[in-house]
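In: Okay, sequence plus prediction incoming.
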Amino acid sequence: MSEPIGWVLAVPLSAKQMLELPPKKVVSKIEEAIKKAAALGADIIGLGALTSPVTMGGQKLLKRTNLSITNGNALTAVMTCEGIVRLIEQCPTPAPAIAVIGASGSVGSCLVRMIASNRLTEHLILVARNMNRLNKLSESIRQDNRDIDVRTSYDMNVVREADIVVLLTSSSDNLLQPEHLKEGALVLDDTQPRNTDSTLLSRRPDITIVDGAMVDINGIVINGDINVPSGLAYACLAETMLLALEGHPAHFSIGNPTLEQANYIGTLAQKYRRYGFSLAPFHSFGKKLPHDNPTYEVKG
């Protein structure tokens, strides 16, 4: 049986255009890319970067029945959670507080549940613009995990209380500023386009910024530049690869991924480990950081 091949197609819109143009026009451009993929012979479509949030995690594309769609956010949550575990090992604070910015979003809501179910912290700070969704999420976390202190806010200034900061926002701007971070904070930037700027490191040399949800795919050949170091891929792309390898016959992660989906895609990553599909060594703005690169397992 031959192994699958794939294509990476670009939607000809900038991040700013995707977020500010009329939604129908943006979705129309994404639909054109999907039609191109179908013409090439694709069976499954993975949404990358802002193509996921502007289509409500793929929900605006469900009228298509000839292709399977995933937003890539289940594996993104899994790899982000593994990254947090690695950062906890490197954090000098014995019981680090974790802040998740964009906590009510597709990746964020799944990630928060994974953090709680894996008991990664006793102090969880959730930040998002939609306080209604955020409060519903926090209440469900409190009900199932009464030993975890959960705080919610739309104000970025509360992030100063966190030792580890996870950035999961959909924005074309650099939201995280020097004044938002405590001394020695560890930042996991899981955004595409990224919401941190390299000048933040020069203004705050005490902090560390890690490129989030980067996956080792050293067993897969990519012909072309996907704007990441060789042998690596974004988790959303890696999720699409895993589902293609498995021959997954239907839509997968649409809207907000569930813990069950995170568990399933994590199991597939183990199944196809011969191709890589593990959390990559930490990088910061594309440059490899020194670390011991241990392997961690987290559960949905």
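Out: All right, it came through fine.

In: alpha carbons only for contacts and neighbour counts from here, please
Out: Fine.

In: Could you count how many residues lie near the nearest residue to Glu31 once chain neighbours are set aside?
Out: Sequence neighbours aside, Leu61 is the residue nearest to Glu31 in space, at 7.9 Å (criterion: Cα to Cα, 6 or more residues apart in numbering). Counted with other Cα atoms under 10 Å, the neighbours of Leu61 add up to 16.

In: and the gap between Leu61 and Ile45?
Out: Distance, Leu61 to Ile45, by Cα to Cα, to the nearest Å: 10 Å.

In: residues near Thr65, how many?
Out: Here the number of neighbours of Thr65 (other Cα under 10 Å) works out to 10.

In: Tell me which residues touch it, please.
Out: Thr65 makes contact with no residue, according to Cα atoms under 8 Å, 6 or more residues apart in numbering.

In: if I look at it, how far off is Val158?
Out: Counting by Cα to Cα - Thr65 and Val158 are separated by 44 Å.

In: elements contacting the helix or strand containing Leu137?
Out: According to DSSP states H and E, Leu137 maps onto helix 131-144. Packed against helix 131-144 by the contact rule (3 or more Cα pairs under 8 Å, 6 or more residues apart in numbering; DSSP states H and E) you find helix 106-117, strand 123-127, strand 149-153.

In: let's bring in a second one:
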Amino acid sequence: MAFLSVLLLGASFAVGSLPLGHWLLSRMGVDPRVNNAHNLGVENVLRRVGPGLAAASAALDFAKGFVAVLMASALGSPELCVLAALAAYLGHLNPPRFLYGQTPPRGRGNLVLLGVLAGLSVAGGLSLWLTVLPVVVYAAAIGFWGYVSAATLAGLLVFAGLVALSPLGIPAKLGALGLLIAATWRFKENLGRILDRTEPRFGEDVPVAGKRADQVVAAFMIHPMTLENFWESRRFAWMKPLVERGVISEASVRQMAENLRPMKVGELHGIKTAGGKEIRCYLLSSPLLPDVFRDQPELATRRAIEGARLAQELGAEVFGLGAFWSVVGNKGVDVQTAVPDITITNGGAYTSGTIKAAIPGILDHFQQTGRDLKQATAGIVGANGVVAFGIARTIAPQVGKVIMIGRDLERLERSAATLRRAARDTEIVTTTSYDTLREADLIFSATSDPNPVIFPQHVKPGAWIFDEGRPADADESVREVPGVRLIPGGVVRPPGGMTSNIDLQFGEGAVPACLAETLIIAATGEHDRKSLGPQTLTENINFFVEQADRLGFTVVD
């Protein structure tokens, strides 16, 4: 008897794990992974493939749960039937990879749950009210909240409670509790989205790439710059008072952040180009803090690849890497190789373009204050980098002296030799010391350092600082130096009235240039213009500057 029970539970798991709906859609030429916006779900399949295929796929999932319970009922044990229901659901949530030949789709399993409830009421020996009431609660919760995940958990909570109060044995009670726990774990990301107000409600029209000619969908990867930014997400905000009281250590929060896979934390709404095309953008995050990118580059690259896969599942056609994500995996090359079916960009071309567009205005305003550019000294911080060296190349012919600051003096000297040939009348100095900035009238900074590198002792009164660093290279205390003007670089205002549920730290209605590049690629469909690797083509820089102007993007200065 015991052996047969174990055999039936194994069979229930096997039946539940069969990817029948996935196979059906695949045979009909539909990729369920691409054609659903928020993981598999009958309403998403209905929206994308029509009622016929959606109904067939739903019926197959329902049948899996029903058949699993029907097989277990052969032994006449209600307790075994409930355990079989749990086995079938676990099989659906965690199918063996060999059945798919790739990463299994993360189905919700609501139809499987409905099938097991039907099986328990028909063949499992459970009373009708014990199985019908949870479905009634589920339907009521859908109507009240509109969230499928919350409604499912509400229905399973009622089911587990009713079974706990029933005369059924301990195995049945544990099986019902197991269903609730398994569903809660499956829906943990959906619950986080509900807290962050980014989870779509039942029946809501979710944007998907290619669905509408007047709408495109992109995704962008962000991360907290400080622990304070970490608390901005509602799903983590409850931890802040516990850390402040010492109940949870900051180290444990950082460790938790390193173990979290990418998640959807926000959306950009209201972006509409001058030609009337709407751009929707999902904001994704794996909450790694800046020091992790420096100390654990392999982890950061793995998370970026997972983020690209999530972006594809959400229906985006372009995925942008922001802040320190832009430098992982050989500046996005490894991410694109791992996820070839979505366009990846690190945003370098338009970032360079915004700088190129902003510098003439900065230099003109500087001269309008009565200062002579030919007598001025310009400091270039991060001059080993492509962006900062591009700035140096632009301004070198226009100033009297350029101080190039970087970590690799040998590389700096090679770059300086190039500048000296192009600007023979300009004195070019290379150094690794920030103290030399004290001479500079103009400071242009573009590093990838996670912490500020420019402090008051490095800045002379009246200096102008163009800070392209993200996070900022100039410490806030620099503003206390008399006469200093601090100008944030690479900030763009998209067309239309953009709104966001989270603060991107660039001012109301503004985004970083790397995000703007992601939006421009999506709007123009020019996927070959993506920025990957350390090199940035001049023709691509010019393309983004021209297209930004055509679409209605404006550089904030």
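Out: Nice, I can see it. This one's a predicted model, so the numbers in the text were calculated from it and none came from an experiment.

In: so what corresponds to Pro51 of the second structure in the first structure?
Out: Pairing criterion TM-score structural alignment: no partner of Pro51 of the second structure within the first structure is identified.

In: show me what contacts Pro51 of the second structure?
Out: If a contact means Cα under 8 Å, 6+ apart, then Pro51 of the second structure has no contacts.

In: And Thr240 of the first structure, by the same measure?
Out: 44-46, 70, 72.

In: Spatially central residue in the first structure, please.
Out: The residue lying closest to the centre of the first structure (Cα atoms, centre = their mean) is Thr76, at 3.8 Å.

In: about what we covered before: average separation of the helix holding Leu137 of the first structure from the aligned part of the second structure, please.
Out: Per the superposition on the second structure, helix 131-144 of the first structure and its aligned residues are separated by 2.4 Å on average (mean Cα distance after the TM-score superposition for the first structure).

In: and that helix, which residues are buried?
Out: Of the residues in helix 131-144 of the first structure, those buried under the neighbour-count criterion (16 or more other Cα atoms under 10 Å) are 134-135, 137-138, 141.

In: likewise stretch 490-503 of the second structure?
Out: In terms of neighbour count (16+ other Cα under 10 Å), stretch 490-503 of the second structure has its buried residues at 490-496, 498, 500.

In: out of those residues, which one sits closest to Gly21 of the second structure?
Out: For those, the closest approach to Gly21 of the second structure (Cα to Cα) belongs to Ser500, at 35.5 Å.

In: Now check the closest one against the first structure: what is it aligned to?
Out: When the two structures are superposed using TM-score structural alignment, Ser500 of the second structure falls opposite Asn223 in the first structure.

In: what ranges do the strands span in the first structure?
Out: In the first structure, strands defined by DSSP state E lie at 44-46, 68-70, 98-101, 123-127, 149-153, 164-167, 186-189, 208-211, 214-216, 232-234, 278-279, 283-284, 287-288, listed in chain order.

In: Just to confirm, what residue range of the second structure does the first one align onto?
Out: Following TM-score structural alignment, the partner segment of strand 44-46 of the first structure in the second structure covers residues 318-320.

In: which other residues reach the matching stretch?
Out: Residues external to stretch 318-320 of the second structure that are found in contact with it (Cα under 8 Å, 6+ apart): 217-221, 308, 311, 342-347, 514-515, 517-519, 521-522, 527.

In: still on that earlier bit, okay if I get the buried residues of stretch 490-503 of the second structure as CSV plus distance to Val381 of the second structure?
Out: Listed next are these as CSV, based on distance: Cα to Cα, whole Å:
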residue, distance to Val381 of the second structure
Gly490, 16
Val491, 19
Val492, 22
Arg493, 26
Pro494, 28
Pro495, 32
Gly496, 34
Met498, 32
Ser500, 32
